[in-house]
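*Asks:* what follows is a predicted structure for the sequence shown.
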Amino acid sequence: MSRWSNPSSRRGFLGRTGGLAATAGLAAALGDGLTCRDGSAGRPPAGRTQSDGTTLSDGTTPRGAATGYPAPGTITADDLVDAGTLWSWTERMAGHGPRLPGSDAHRRHIDDLAERLAGYGLTVTRHPTRLSAWLADSWSLRVVDGDGRSHTVPVAAYRPHSGETPARGVTAAVVDVGAGDEPDYRRTPVAGAIVLADGAVARLSASVLGDLADHVHPPEARSGLANEDYSRVWLDVPPQPSLETARRHGAVAMIEILHLSPALAAGQYTPHQQEHAALPTLHVDAEQGARLRSLLARGPLTATLTLTASRRETTVDYLTALLPGSGAPPPAPAPTRAPVPTRASVPAPTPAGPTRATGAAEPRLTPGAVLVATHTDGQNAVEENGGPALLALAEYFSRFPARDRPRDLLFLFSPNHMVSEAATVKPDAWLRGHPEIMNNVAMALAAEHLGTMAWDDRGGTAAYRATGRSELVTVPVGHSDTLRELAIDEVKASDLTRSAVLRPFQNGLYGEGTFPYRLGIPTIAFISGPAYLVQVAPGDNLDKLDRALLHRHTLFLARLLSRMLALPTAKP
């Protein structure tokens, strides 16, 4: 029995942008308020410790006020909190446990972020938003072969939001349906059975990203991308077996074989944005899948599959944290925002749960504001360490008087990256429901998955291991040639090695940046997509991060943000 998502258990890319599918050689995957607004400075009083002398919840004391607001793109590593402090913030986040949407660990992380942002003098507002929460509690798999021998089968992970069983599980004959496509079910009756299906993982190279890049840094790195494994289960390419199809044909549960090595398959929270399917499903790795098929080849196989979970309608909070500036620059001579696309997949906020702050005024933005976004839910120290990075940005920029900051900064922390659109209000729909924010935002910066090192199993042909190189970082840009050139310039100035400035693909920017982009807001994103991205693992995958690289990536964001703040027109 495994327990890694139960809130009481300690260890229990590209976001919702569509699935990277093969198309001419590619397919890409695509409140209550804590208010402390200060009209003259971001921190009350500017840059000093809190008046009662107390420290923040992480044990640190805010640094003093800074002088000499930096010229665009001149921030240095010494200007930010140091690498050790940023690392400790990442450890603190991971220490809550996997922040699966709506879990106690997730709520603790949100509370912690809110308190610390307020401690830096930002106006923090909580916005409760509906959530159909699903949290697995326990799971196991046992089979009995044709000779009556019982075998316990190690489970790699459960399939999120797949379904639930009673505590005793469900017991039924095992039927192999191969890929689990519609023709497979027509050939093989499965009514009342537990189906065994393949969860294939497309063997891709990093050239799928290089093909979308306007710039790769250093340029000579582009040619080597074809030799880098980019097989990623979270891309859902090809799509994992359809649970709806299996259920429609009468199956009572599914065992899905993830074609990954055991170490890489373990704990994979995939697919991470699935609607509830009412068909409990467990993942096994490639070795256990071969074992099950070997047992089936010898005779009938009966399985008892257990997956207990809780389901409930609840709310979870978006956080906004406002750091006011001196006012927007002069308006641009003509609007530059692209028309907002009409998409059936971007619903307006529904009355199923509150999406507006209660008990506090909405943030009052000056036109020309910059939105800085990430999300709070995640499985490990990578997913999502945008929170600690944004804390470092908030801490740095709050040290200067508001008169020095040309624009308002609004930090947005969404709580629902790891659920389907049907289960919540996604950031694009949420922003559409908050015109007082959206109408005053001139541009956006989204940050995810910093400091990652590359690990792979060579497309399933070798042991899972570190490659010795950093994970390729992508900097997608949409709706602004000015921002694209700015991003390329800063990649070069920061010498951001193993990075690629990408064009949009399939109406997305590969992660949280997709949501402002879909609303026509000029957006820069920063995101990497390692193989272990959505993996719940002992140690929270901290061993796969590099603390110096985490700090360097955060510095890049600070320098980039300073350039965005200094742009001379309201909209880029």
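*Replies:* Yep, that arrived.

*Asks:* contacts and neighbour counts: CA atoms only from here.
*Replies:* OK.

*Asks:* list the contacts of residue 373.
*Replies:* The neighbours of residue 373, taking CA atoms under 8 Å, 6 or more residues apart in numbering as the test, are 411-414, 444-447, 512-513.

*Asks:* okay, now the one to match up with it:
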Amino acid sequence: MEIDMTNITSPELLQKEVEKMNSFGVRLTGTKAQRNFIKYLKSRIHDMGIETFSDPSRFMRWEETNKKLVIKDLDEEFEVPISSAFPYSGRTPAEGITAQMTLVKEKHVGYLNATDKIAVVEVDELDFLPSEIAFNERERSIPEGLKLPSHYSGPVATAFVNFPFLKIAKLAGAKGVICIWKGINDDCIEGQYLPFILDYQGIPAVWVNSKNGQKVIEEAEKGAFATLTLEGIIDEYAKTESFWCVLDGEEEGESVIINTHTDGTNCIEENGPIAMLAMIKYLKDKPLKRTHIFVFVTGHFRLPNFKNIDGGGVQATSKWLTAHRSHWDGKEGHLKAVAGLSVEHLGCKMWKTDENGEYRQTGDVETEIVYTGNKMMDDIYFKSLEDRKKVYTLTLRGHNLLHFGEGQPLFNCGIPEIALVTAPDCLCVISDNNEMDKFDAELMYEQTVSFIKMDLMIDSLTAQEIGPCDGYSAIATKKMVEDSTAKIKEVASEVASKVKDILPF
């Protein structure tokens, strides 16, 4: 399938568009930077002669403005670099909070020893969770035989699964928490905005890398004091919005939903809106069979406020789906969405920690993880890759009620989807260069063209040919169960031992 992108976009134009996006600043949910990016996107769509529609929202927004950690012992006073603030943790006064540090050797239970102290807790890299728990590969890839790592790991996975329960620390009377990354390269975790899935915790917390964290641990074991400063703002009525536009089809009754989100941390998270502008520009003058709805949601980085189980789950698109059933649920007088495309995280180079412990580029293309809603959608995806020069991909089926990215609400609502959710370690990093050294505009261009091909193939098929959504699989291998059970027993034994030592009965 030939796609003429003349006067639509090019690698050079996409590079400029991404740089324009970066110029607004870090686009966390409800920030001025995000609002300006949304304004820009809408103006670009209006310039194409297309109307946009908006869902404004207000929510409580937290933002860190200053962070500092100073340790004081008998001999010296010194500052320890902070890798990042723990999002939506808490705040301190301008002078910070000063208290004795205590090493929490068993997070959660160990907070019982942290009353009126600053808790120091190590967060081990997630390395015991078999990938089979979260992912079901469809046994198809380019190159052939490409597989996910055997165990689910990395900064995002670690922060989402192994994060310290700050609310327990607060209930125990701790004044603050210092989280120490353990087992992850120091350069890799610098500036990580993680985890972003929690509501406001009410206790200040920061992340420190492994090297600097070792000094913090040593001082905590000596009972040294520290001053932790985490200043921030809380806007109880922060403004943000989701918006969408519609390309009418020649036939009535059916729709295709193309979605992404507008909040993000860097040039990769989230550049999906830039690709969708090119898709709209290409498709707007084509004779489309179905109504096409392009949805730009907000709230991906504030999921506690922007999710609705009625709209298909825990991702931000679920709120939009709940509010706009007439675009997709197929009930009387409503459109029936026969397919969806989720456009996220394009143009990712592969950066990993190598065998020498150096965090560097290790491949041209980060693994393109793609969920496909059924066999036909899987076929369409691989057909769209023909003539690609840069491709390194495999496909997944939603598994064990897990489906990452903004394609999940579509899948949960029974809409067969193709959802790109590449997951580089830098995905949630806030940095001065916006992670542009990890971005490839040519790859983003090829992926954008692939999405256009997918859409045209979908639009050429009947709903019956596309077929229904597969639904979640639930497969557990014997080894997976044995490994997970052994780890759970080990952790339970350690916790039980700690409780016995602490409790007075």
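*Replies:* All right, it came through fine. These numbers were taken from a predicted model, which means no experiment stands behind them.

*Asks:* next, the buried residues of the longest strand seen in the second structure.
*Replies:* Using DSSP state E to assign secondary structure, the strand with the most residues in the second structure is strand 225-247. In terms of neighbour count (16 or more other CA atoms under 10 Å), strand 225-247 of the second structure has its buried residues at 225-232, 238-247.

*Asks:* cool, stretch 390-397 of the first structure as well?
*Replies:* For stretch 390-397 of the first structure, a neighbour-count test (16+ other CA under 10 Å) marks 390-397 as buried.

*Asks:* and stretch 34-47 of the second structure, by the same measure?
*Replies:* Residues 34-35, 37-38, 41-42, 45 are the ones in stretch 34-47 of the second structure that count as buried (16+ other CA under 10 Å).

*Asks:* looking at the residues you listed, spot the one nearest residue 490 of the second structure.
*Replies:* Lowest distance from residue 490 of the second structure to the buried residues of stretch 34-47 of the second structure (CA to CA) belongs to residue 34, with 44.2 Å.

*Asks:* ok so that closest one is a strand residue?
*Replies:* No: the assignment for residue 34 of the second structure (DSSP: H, G, I helix; E, B strand; the rest coil) gives helix, which keeps it out of a strand.

*Asks:* need the counterpart of it in the first structure.
*Replies:* Matched by TM-score structural alignment, residue 34 of the second structure corresponds to residue 106 in the first structure.

*Asks:* how close does the residue lying closest to its match once chain neighbours are set aside sit to residue 269 of the first structure?
*Replies:* With CA to CA, 6 or more residues apart in numbering as the measure, residue 99 is the residue that lies nearest to residue 106 of the first structure, at 4.0 Å, once sequence neighbours are left out. Going from residue 99 of the first structure to residue 269 of the first structure by CA to CA, to the nearest Å gives 12 Å.

*Asks:* the more surrounded of those two?
*Replies:* Taking other CA atoms under 10 Å, residue 99 of the first structure and residue 269 do not tie; residue 99 has more neighbours (28 against 25).

*Asks:* check contacts around the more buried one.
*Replies:* If you count contacts by CA under 8 Å, 6+ apart, residue 99 of the first structure has them with 105-107, 109, 376-380.

*Asks:* swap in 7 Å and give it another go.
*Replies:* Neighbouring residues of residue 99 of the first structure by CA atoms under 7 Å, 6 or more residues apart in numbering: 105-106, 377-379.

*Asks:* repeat for residue 126 of the second structure
*Replies:* Taking CA under 7 Å, 6+ apart, we find residue 126 of the second structure in contact with 152-154, 157-158, 162.

*Asks:* so which of those persist in the first structure?
*Replies:* Mapping the contacts of residue 126 of the second structure onto the first structure (both residues aligned by TM-score structural alignment, their matches' CA atoms under 7 Å) leaves residue 153 still in contact.

*Asks:* so of the contacts of residue 126 of the second structure, which two are at opposite extremes in space?
*Replies:* 152 and 162 (12.1 Å).

*Asks:* for the two, indicate the residue with more neighbours.
*Replies:* Set side by side, residue 152 of the second structure and residue 162 give different neighbour counts by other CA under 10 Å, the larger being at residue 152 (20 against 17).

*Asks:* isn't that one up against residue 132?
*Replies:* No: assessed by CA atoms under 7 Å, residue 152 of the second structure is found out of contact with residue 132, at 8.7 Å.

*Asks:* about what we covered before: out of the contacts of residue 99 of the first structure, which is most surrounded?
*Replies:* For these, the largest number of neighbours (other CA under 10 Å) sits with residue 379, at 30 neighbours.

*Asks:* counterpart of it in the second structure?
*Replies:* For residue 379 of the first structure, the aligned residue in the second structure is residue 265 (criterion: TM-score structural alignment).

*Asks:* surely its match forms part of a helix?
*Replies:* No: checked against three-state DSSP, residue 265 of the second structure lies outside a helix; its state is coil.

*Asks:* I figured residue 160 of the first structure hits residue 269, correct?
*Replies:* Yes: taking contacts as CA under 7 Å, residue 160 of the first structure lies within contact range of residue 269: 6.5 Å.

*Asks:* what number of residues lie near the equivalent of residue 348 of the second structure over in the first structure?
*Replies:* Aligned counterpart of residue 348 of the second structure in the first structure: residue 452 (TM-score structural alignment). Summarising burial for residue 452 of the first structure: neighbours were counted as other CA under 10 Å, giving 29.

*Asks:* ok, residue 452 of the first structure - contacts?
*Replies:* Residue 452 of the first structure makes contact with 470-471, 544-546 under the criterion CA under 7 Å, 6+ apart.
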